[in-house]
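> coordinates for the following, if possible.
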Amino acid sequence: MSAQASSSQSVTTQPTAHGQGSSAPPTSLRPTKSASGFEFPAMWSFPPFFTLQPNPQTLAHQLLLWRNLLLEWARHERVFEVNVDSAGKDVLGVFENKGIGRRLLPPSVKTLMSELVKNGEAAPDPPKQDTHYLIYWRKPEEWGDIIYHWVMENGLNASIMTFWEITDGDLSETTEFRQLSVSILRKALESLVKRNRAQIFEGKGEAGEGVRFF
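You can find the predicted model right below:
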């Protein structure tokens, strides 16, 4: 039985009643390119992909596919945060394929985000809740290294810089960390503090917080 024969087929090869395997997704599916140029894999156009499967082995593989897809998409779109309960136009594009009328529902997104957290690819923000997450297509330590290299390369370690100057100032306009989430920026800078490469100074409001690099 082919994967096209039933919408309830799983996202991986499953045995049929006759012991034969069926492929998923159907070979007729092709990658889909978004308006921004991101190429979604063929699996994203396979309706069962948007329903978490009950079989533990199948589910583990499905979540791995979703993890990789979400991280690649977030990197391309420069998305730093995920709100599980988003609705309507606020639903992240990766979680909804309007072409096939399918969406990864909030309970499934929570399960997915839990997997990313387990693998160090996301973190609840604030902690101890399960609706809002930071997504780490780069780990905070990596962002810290990139920012530190930029600071030293441009001789910006002579004075205190505000958080805003780092992510939104004129000097950072062409950097990879442009408009980086403040929460991720703070974690990145804290990683530098632990390595004695920076000191954070409190200020009024997030834009007023400052940092000196050593």
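> every contact and neighbour count from this point should use C-alpha atoms.
Noted.
> which ones are touching Ile200?
189-190, 193, 209-212 (CA atoms under 8 Å, 6 or more residues apart in numbering).
> show me what the helix or strand hosting Arg186 is packed against.
Using DSSP states H and E, Arg186 falls within helix 182-194. Packed against helix 182-194 by the contact rule (3 or more CA pairs under 8 Å, 6 or more residues apart in numbering; DSSP states H and E) you find helix 140-153, strand 198-201.
> the longest one vs helix 182-194, what angle?
Which is helix 140-153. Relative orientation of helix 140-153 and helix 182-194, computed by axes from the mean of the first three to the mean of the last three CA atoms, to 10 degrees: 70 degrees.
> mind listing what's buried along the longest helix seen in the chain?
When the chain is parsed with DSSP state H, its longest helix is helix 56-77. The neighbour-count check on helix 56-77 (16 or more other CA atoms under 10 Å) flags 58-59, 62-63, 65-67, 69-75 as buried.
> got CSV for the helices and strands packed on helix 182-194, with distance to Lys33 too?
CSV is the format used below for the helices and strands packed on helix 182-194 (distance: least, CA to CA, whole Å):
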stretch, distance to Lys33
helix 140-153, 28
strand 198-201, 41
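> another one to check against the first:
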Amino acid sequence: MVSDNKRELIEKLAGLRTKHIAVVLENIYQSHNASAVVRSCDCFGVQDVHVIADKKKYEVNREVAMGAGKWVTTHHYKNQNTESCLNQLKKEGYRIIATSPYADKTLKTLDLSQPVALVFGTEKDGLSQQAIDLADETIRIPMYGFTESFNISVSAALSLNTLRDRLMDSDIAWQLTDEELIDLKTEWCRNILYRGEDVYEEVLRNVLTDN
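Just a heads-up that it's a prediction; the model follows:
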């Protein structure tokens, strides 16, 4: 059901995926910016995007995302607030990293020994005070011009590029576990197959019957 070429790509790229870095989007108002962040996550091999949308509906711009939604796992918090999302990530072992143009520390000095969740705020107002208060640390992207901040999607891409390079040059165990790899490859197959969820359920029933 999956072509040889696609299977080879799935095997290769799954091994490059990481959950050591996660991205959190807090009430992003412009769909093309949110979609561009998802696309960047796919390009940099970051698997999980957490979308807080208690004040603004999250929408995907398919032309911008370029199909990245099939490969990135998006966790939605439609009726939950920032606090519930960030506290859940803390329970999962993440340090919460707020992004602000006014912070003293930069991504180059960020401690990556523990998984990190980068939180990005709205284009107009930035992060909410609640997100800043819940953050374990606040970092900035160095800028040298008159404009106070980058576009949200540019900020995410620059951040992920820096952190991905640092992970690749480190001895940190950033790769997925064997169990996570199986789950991810299964998820990808469900996403790309016609009626993939039905196919998955049928295969699962057959496996259980055989056992």
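> can you pull the TM-score for these?
The TM-score (TM-score structural alignment, normalised by the length of structure 2) is 0.25; 94 aligned residues with a CA RMSD of 5.8 Å.
> which other helices and strands contact the longest helix of structure 1?
helix 106-118.
> now the angle from the helix it packs on to helix 56-77?
Going by the same axes, to 10 degrees, helix 106-118 of structure 1 makes 80 degrees with helix 56-77.
> what's the following helix or strand after helix 106-118 of structure 1?
Criterion used, DSSP H and E; the element after helix 106-118 of structure 1 is strand 122-124.
> quick one: buried residues of that following strand?
By neighbour count on 16+ other CA under 10 Å, the buried set for strand 122-124 of structure 1 is 122-124.
> next SSE downstream of it?
strand 132-135.
> coming back round to it: and Gly21 of structure 1, which of the helices and strands packed on helix 182-194 of structure 1 is closest to it?
helix 140-153 (42.1 Å; CA to CA).
> same for that closest one, what does it pack against?
helix 182-194.
> the helix it packs on: which residues count as buried?
184-193.
> show me what it is in contact with.
By CA under 8 Å, 6+ apart, helix 182-194 of structure 1 touches 125, 134, 140-145, 163, 198-200, 206, 211.
> one more pass at 7 Å, please.
By CA atoms under 7 Å, 6 or more residues apart in numbering, the residues outside helix 182-194 of structure 1 that reach it are 140-141, 143-144, 198-199.
> strands along structure 2, start to end?
Assigned by DSSP state E, the strands in structure 2 fall at 18-26, 46-52, 73-77, 95-99, 105-106, 116-120, 137-140.
> and of those, who's closest to Gly196 of structure 2?
strand 73-77 (15.7 Å).
> elements contacting the closest one?
strand 46-52 (3 or more CA pairs under 7 Å, 6 or more residues apart in numbering; DSSP states H and E).
> ranges for the helices of structure 2?
4-14, 31-43, 62-65, 82-91, 129-134, 152-168, 178-192, 196-210.
> buried residues in the longest one?
Read it as helix 152-168 of structure 2. Buried, per 16+ other CA under 10 Å, within helix 152-168 of structure 2: 152-153, 155-160, 163-164, 166-167.
> for Glu8 of structure 2, state which of the residues you listed is nearest.
Of those, the one sitting nearest to Glu8 of structure 2 (CA to CA) turns out to be Arg164, at 22.8 Å.
> rewinding a little: which two among the buried residues of helix 182-194 of structure 1 are spaced furthest apart?
Ile184 and Val193 (14.2 Å).
> could you find which two of the buried residues of helix 152-168 of structure 2 are furthest from each other?
Ile152 and Leu167 (22.3 Å).
> what comes up buried for the helix or strand following the longest helix of structure 1?
Later in the chain than helix 56-77 of structure 1, the nearest helix or strand by DSSP H and E is strand 81-83. By neighbour count on 16+ other CA under 10 Å, the buried set for strand 81-83 of structure 1 is 81-83.
> quick one: those residues as a markdown table, columns for distance to Met152 of structure 1 too.
Conversion of the buried residues of strand 81-83 of structure 1 to a markdown table gives the following (distance: CA to CA, whole Å):
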| residue | distance to Met152 of structure 1 |
| --- | --- |
| Glu81 | 28 |
| Val82 | 32 |
| Asn83 | 35 |
